[in-house]
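Student: okay, structure incoming, though there's no sequence with it:
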């Protein structure tokens, strides 16, 4: 249980931890956010901001799931490629987050969901304090080896829907090995909503980031776009950087 009487570091801003959830279409971003809300809403004061190009479909999904008070779930319609609203011009998202924090002050955690995008999509460190990137086994076992800033440099990589691996012909364990190698040992969680241990691991990671935030020890890092990516050649994975 979070100690709400915790005194933040004197130089640390008293506001919610802002956690970005990013990844390609269909990887399970909304479902992961719903899962975190179910697991943590009794313990933490939470809010959610979603991003869609022309609709509020993700927000409506979360509201219908009953995981939070509907007023705590706000939708941003980006009107363009989703990554522009979380990285290039974060104004709409930043306003939504700040309004949410003002309306429900105090909040412990705000989850910001990117619209579905590609492997290069990452959040601006001016918008989020920490970010999760999702890939899923249904996207293919080679996705982790393809790399990209989200895979290689997000604070956490989630390999999602691992229970589907036998049905889509993917070697789950090898995909996790590839993901870990692509991240140079950075944290990777193999997640399935049907596996309580993996859900507990994800929840534990989020709570650990919140503690770092409250202690003033969490410094947002820029994960891209300059990031190494990986190619599998003759069974060997090589890393290198490109200029953009």
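Tutor: Happy to help now that I have it. Computed from a predicted structure; not experimentally measured.
Student: could you use CA atoms for every contact and neighbour count after this?
Tutor: Will do.
Student: host element of the nearest residue to residue 202 once chain neighbours are set aside?
Tutor: Among residues not flanking residue 202 along the chain, residue 189 sits closest, at 7.1 Å (C-alpha to C-alpha, 6 or more residues apart in numbering). Using DSSP states H and E, residue 189 maps to strand 188-190.
Student: and whichever helix or strand comes after that strand, what's buried?
Tutor: Per DSSP H and E, the first helix or strand lying C-terminal to strand 188-190 is helix 196-215. Buried residues in helix 196-215, defined by neighbour count with 16 or more other C-alpha atoms under 10 Å: 198-199, 202-203, 206-207, 209-211, 213-215.
Student: quick one: distance of helix 196-215 to the chain centre.
Tutor: 13 Å (C-alpha atoms, centre = their mean, to the nearest Å).
Student: alongside the first one, take a look at this:
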């Protein structure tokens, strides 16, 4: 048996787990935002299919008239999320950048953030002053977290189709995100998910950190998320 970098022991034929621990951020935090010198950067992460891109699209539609917005998307091998935003015309093409990570999505938002930093810098250089930059992670799991060297605040999105046990499972995304969004609440009766149980378990995991319930079918402007972002300005 031999320990890996995190103290976990492995047998002689096992490959050590090489992903950094989700609590370890190798980058220094950003300087304070809200000074008028740079945009507030908001990371949006969550499992595959939780509705991250649809949420980004809704926020852009709702806030583009009065805030200077830009978006960076992350996909492993494609620009699919950026293409979705472009097809739906939520922002002009020059306000959207696509990063192809070529690796596990959380690597590009936490471990090697250089491609995302380059994309943000290109947006700021070409567009001038911005109010908000949304950085959408590729679909990942409950361990996905953003580096504080990349974003100011993190939104984590889960959906009720994954079952009402998801908040109870915890993980850094659920427990530590600045805002937890429990999405697709309109599906709860169809999948047998109990929203009261999800609310209870989210509160137990998150303490005073806020959680909102959302259905973009019933609330296409994502009002509670929009209000939370505006409150950061």
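Tutor: Received it, and whenever you're ready, just let me know what you need. In this text, all values refer to a predicted model and were calculated from it rather than measured experimentally.
Student: superposing both, give me the TM-score.
Tutor: Once superposed, the chains reach a TM-score of 0.83 (TM-score structural alignment, normalised by the length of structure 2), with 202 aligned residues with a C-alpha RMSD of 1.8 Å.
Student: give me the neighbour count for the aligned residue in structure 2 for the residue nearest to residue 202 of structure 1.
Tutor: Using TM-score structural alignment, the partner of residue 189 of structure 1 in structure 2 is residue 212. For residue 212 of structure 2, the number of neighbouring residues by other C-alpha atoms under 10 Å comes to 15.
Student: I figured residue 212 of structure 2 was touching residue 222, is that so?
Tutor: No: Residue 212 of structure 2 lies out of contact with residue 222 (C-alpha atoms under 8 Å); the separation is 10.1 Å.
Student: show me the contacts for the nearest residue to residue 218 of structure 2 once chain neighbours are set aside.
Tutor: Of all residues not flanking residue 218 of structure 2 in the chain, residue 186 sits nearest, at 7.7 Å (C-alpha to C-alpha, 6+ apart). By C-alpha atoms under 8 Å, 6 or more residues apart in numbering, the contact list for residue 186 of structure 2 reads 215, 217-218.
Student: in three-state terms, label residue 186 of structure 2 for me.
Tutor: Per DSSP: H, G, I helix; E, B strand; the rest coil, the secondary structure class of residue 186 of structure 2 is helix.
Student: structure 1: which residue goes with that one?
Tutor: Residue pairing (TM-score structural alignment): residue 186 of structure 2 is matched to residue 163 of structure 1.
Student: could you check how far that match is from residue 170 of structure 1?
Tutor: Residue 163 of structure 1 sits 10 Å away from residue 170 of structure 1, taking C-alpha to C-alpha, to the nearest Å as the criterion.
Student: what helix or strand does the counterpart of residue 145 of structure 2 in structure 1 sit in?
Tutor: Aligned counterpart of residue 145 of structure 2 in structure 1: residue 122 (TM-score structural alignment). Using DSSP H and E, residue 122 of structure 1 sits in no helix or strand.
Student: residue 122 of structure 1 - how many residues pack around it?
Tutor: Around residue 122 of structure 1 there are 30 other residues, counting by other C-alpha under 10 Å.
Student: quick check: closest non-adjacent residue to it.
Tutor: Nearest residue to residue 122 of structure 1, sequence neighbours excluded (C-alpha to C-alpha, 6+ apart): residue 150, at 5.7 Å.
Student: what sits against the one you found?
Tutor: 22-23, 119-122, 133, 157, 223-224.
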